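1. A predicted structure for the sequence below; I have some questions about it.
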Amino acid sequence: MENEIKLTLEQEAPAAPTLTLEGAEPEEPQAQEGAKPTTLDESILSPEEQKMVDDFSQKINLQNSTMVMQYGSAAQRKIANFSDTALNNVRTKDLGEVGDQISNLVVELKGFDIDEEERRGFFGRFKNTGNKIIAMKSRYDSAETNVNKIAAALEKHQVQLMKDVVMLDQLYSMNLNYHKELTMYIIAGKKKLQQERATTLEQMKQKAKQTGLAEDAQAANDFAQQCDSFEKKLHDLELTRMVSVQMSPQIRLVQNNDKLMSDKIQSTLVNTIPLWKSQMVLALGLAHSEQAVRAQKEVTDMTNELLRKNADKLKMSTIETARETERGVVDMETLRHTNLSLIQTLDEVVKIQDEGRAKRRAAEAEIGRLEGELKQKLLDIHT
């Protein structure tokens, strides 16, 4: 046991767990009606502790009401303070913040992936490749800075978690010590209670029967009630002891969570982050290789494209040149068209001339008729 347990009747309880009959504030009994008393096995105590319990039980005075009310209160108060300490340890540890930081780390690692849409055109593709590498380097620098900040914060949390694991070990040992202390209080109290009921109470009852005096009967009744109160106080201590019993696995659960989170942080720091950095460096190297391969491919493709275009142009030029050199000065189609147009022109001229002659003859006849009508009109005027 880390802290030595001492039985004492001093007014103030020392820092180490002790058995005392005084020095604690009175508490109301929390006995549950109908609960059966718990039988504790004294074999869990060492011979020295058993002797300490036997000696201490003889100092218990059940006729002292104040002592009965305060019995074990110091140990109960230690358990209460200890529970507050353990609870505060859980409250002040924000494992959710660690989870958030790990989530932020995942976001940073995923955010490095760059997949830009390539521009069209030979020079556009070269420019886009260069921009992509620049963007990758910029994104990597930014992500690395944020990752390092998160890693530093996680390292601080890991250090605190490791300290908490050690502290919880100490709390676990303290709880075992308090549990042993309560057990000794209960065993000593039960021994004294059993002894007093079997001796002092029976003697007081026999005295009351023999004397028949009311004050002797009242004294026996008062002592019996005092024994009942002390039994309830012991039951109250057993309830407190149960709290201590439950505290041990709870401490281990919290400690195990701290260990798991510490291991998770350790894995992130020594595996995830270095692996990510190596992969990003590899990605940058591959991007440079990709740029060189793409440049060579573009040059080769452009060379082939130029050769194909020049071959097509040479073919067309050669064919047109040959075709033009084989043509006559005047195409037959042109001669036929010209001849047909000339014939049509002559026919049209002849037709127009014939129509002109016919119109002139008609006009001459019309003029003669008009002249005759005019003469006749003049003759008619003078006659």
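-> Yep, that arrived.
2. going forward, measure contacts between C-alpha atoms and count neighbours the same way
-> Noted.
3. so where do the helices sit in the stretch 201-350 of the chain?
-> 202-211, 214-267, 273-325, 332-382 (DSSP state H, counting those that start in this stretch).
4. take this one as well and set it beside the first:
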Amino acid sequence: MTANRDAIVPLQSLPGVSPLVENYLQSSTAEAMATYETLTPLAQSRALLYASQIDLTNFESVLTLGQDSQCAVSQFADRMLAQVKDRDVTKIGQMLDSLMQTLDRVDPAALEPKKPSFFKKMFGKTSPSVKQTLTEFERISIQVERIGVQLERAQLQLIRDVELLEQLYSHNRGFFEELATAIAAGQMKKQQAIEIELAKKLDIAQSTKQPLAIQQLNDFVAQLERLDQRIYDLQVSQQVALQTAPQIRMIQQANQTLAEKIEFSIVTLIPLWKNQLAMMLSMNMDQHYAQLEERLTRTNERFTNPSFEQQVSKFKETQHELKMAIQDVFALHTATEQEKQHLQHDVAEMKRPKTME
């Protein structure tokens, strides 16, 4: 499809003719063919069919071009907004913060026997008893276990979200291809109308110079302009679909990484932390139940024994590693939430009407 440039003559002799006539006559087929060639053979056949069904004199025919695909993109945007708004990943941030605060309450030094200071003796202040300390540690262990169960549920939700995002990505790709087909149909119809119908109406207007012929020419140009606006609307929707794809993948990958880090914390670190805490509590029970001074002395010697010191050191290392893992999960969770907010903004933008610049 190429325009007959020899037929283009100066339009100054036609009073009241639209200035868009010359712009359309000088348009190139490159854009239409570029879009058409990106389509699959099946989509190309459908684009040709859609183009043949467009009636420029029928406003509804132009308006409904690609309407189903555009509505699908709008519904897709609603689903994405719901995905972003409703999924707080079971408030992972709050759980991680609570877990960190709980771990901060565990001080292995509290299990070591201490001699009362001069001021404590004078003012009658005493440290918590060993029994109270053990009870508190056991309570903390239960809280950590409870938070671990909550994190495990959050992990399952993350896995379900990853599967849902995969479905959304597949739908988004289908919308993009459907919009490309409709855009190609509109561009091909536009170029065909320019090369055949517009050129014919221009010839009639130039030969007769009748006001009615000039008005028919301007009316046809207005129809082309409406088609242009429709193509632009479809291109805006297609651009949104194109920009949404990497955002979906980014959130999907972040959720996968977050689920993996939670798995490491739940399956590896928290049980190890609890096991080492239980070992320290068990070793401390000997001192708690000591009845004789000599036995108490021997028990104190046990606390200076390298085995106990090694156990405390292992526990501290595990606790530090667990805290670092929690901080990593929290940082990733924060970044994911920010990315979701950006996606929510971008998807909301596509709901606003756009106009050609």
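-> Ah, there it is. Model, not experiment: these values are computed from the prediction.
5. quick one on the thing from earlier: out of the helices of the stretch 201-350 of the first structure, which is closest to S173 of the first structure?
-> Taking CA to CA, helix 214-267 is the member of these nearest to S173 of the first structure, at 9.0 Å.
6. which strands and helices sit next to that closest one?
-> Where contact means 3 or more CA pairs under 8 Å, 6 or more residues apart in numbering; DSSP states H and E, helix 214-267 of the first structure is packed against helix 65-70, helix 73-92, helix 122-196, helix 202-211.
7. cutoff 10 Å now
-> helix 65-70, helix 73-92, helix 95-110, helix 122-196, helix 202-211 (3 or more CA pairs under 10 Å, 6 or more residues apart in numbering; DSSP states H and E).
8. the second one maps to which residues in the second structure?
-> To tie it back to what came earlier, the one meant is helix 73-92 of the first structure. Here helix 73-92 of the first structure aligns to the second structure at residues 67-86, judged by TM-score structural alignment.
9. list the buried residues of that stretch.
-> Under the neighbour-count criterion of 16 or more other CA atoms under 10 Å, stretch 67-86 of the second structure has 69-70, 72-74, 76-78, 80-81, 83-84 buried.
10. superposed on the first structure, what's the mean shift for it?
-> With mean CA distance after the TM-score superposition for the first structure, stretch 67-86 of the second structure departs from the first structure by a mean of 1.8 Å once superposed.
11. residue contacts, the residue most central in space within the second structure?
-> For the second structure, I251 is the residue whose C-alpha lies nearest the centre (CA atoms, centre = their mean; 3.8 Å). Residues in contact with I251 of the second structure, defined by CA atoms under 10 Å, 6 or more residues apart in numbering, are 161-162, 165, 257, 335-340, 343.
12. now do the contacts for S103 of the first structure.
-> Each residue near S103 of the first structure by CA under 10 Å, 6+ apart is listed here: 97, 109.
13. typo on my end, it should be L63 of the second structure
-> Per CA under 10 Å, 6+ apart, neighbours of L63 of the second structure: 54, 56, 226-227, 229-231.
14. what do you get for M285 of the second structure?
-> So, once contact is read as CA under 10 Å, 6+ apart, M285 of the second structure ends up touching 111, 130-131, 134, 299.
15. R173 of the second structure now?
-> 179, 238, 241-242, 244-245.
16. quick one: what's aligned to it in the first structure?
-> With TM-score structural alignment defining the correspondence, R173 of the second structure maps onto L176 in the first structure.
17. fine by me, thanks again.
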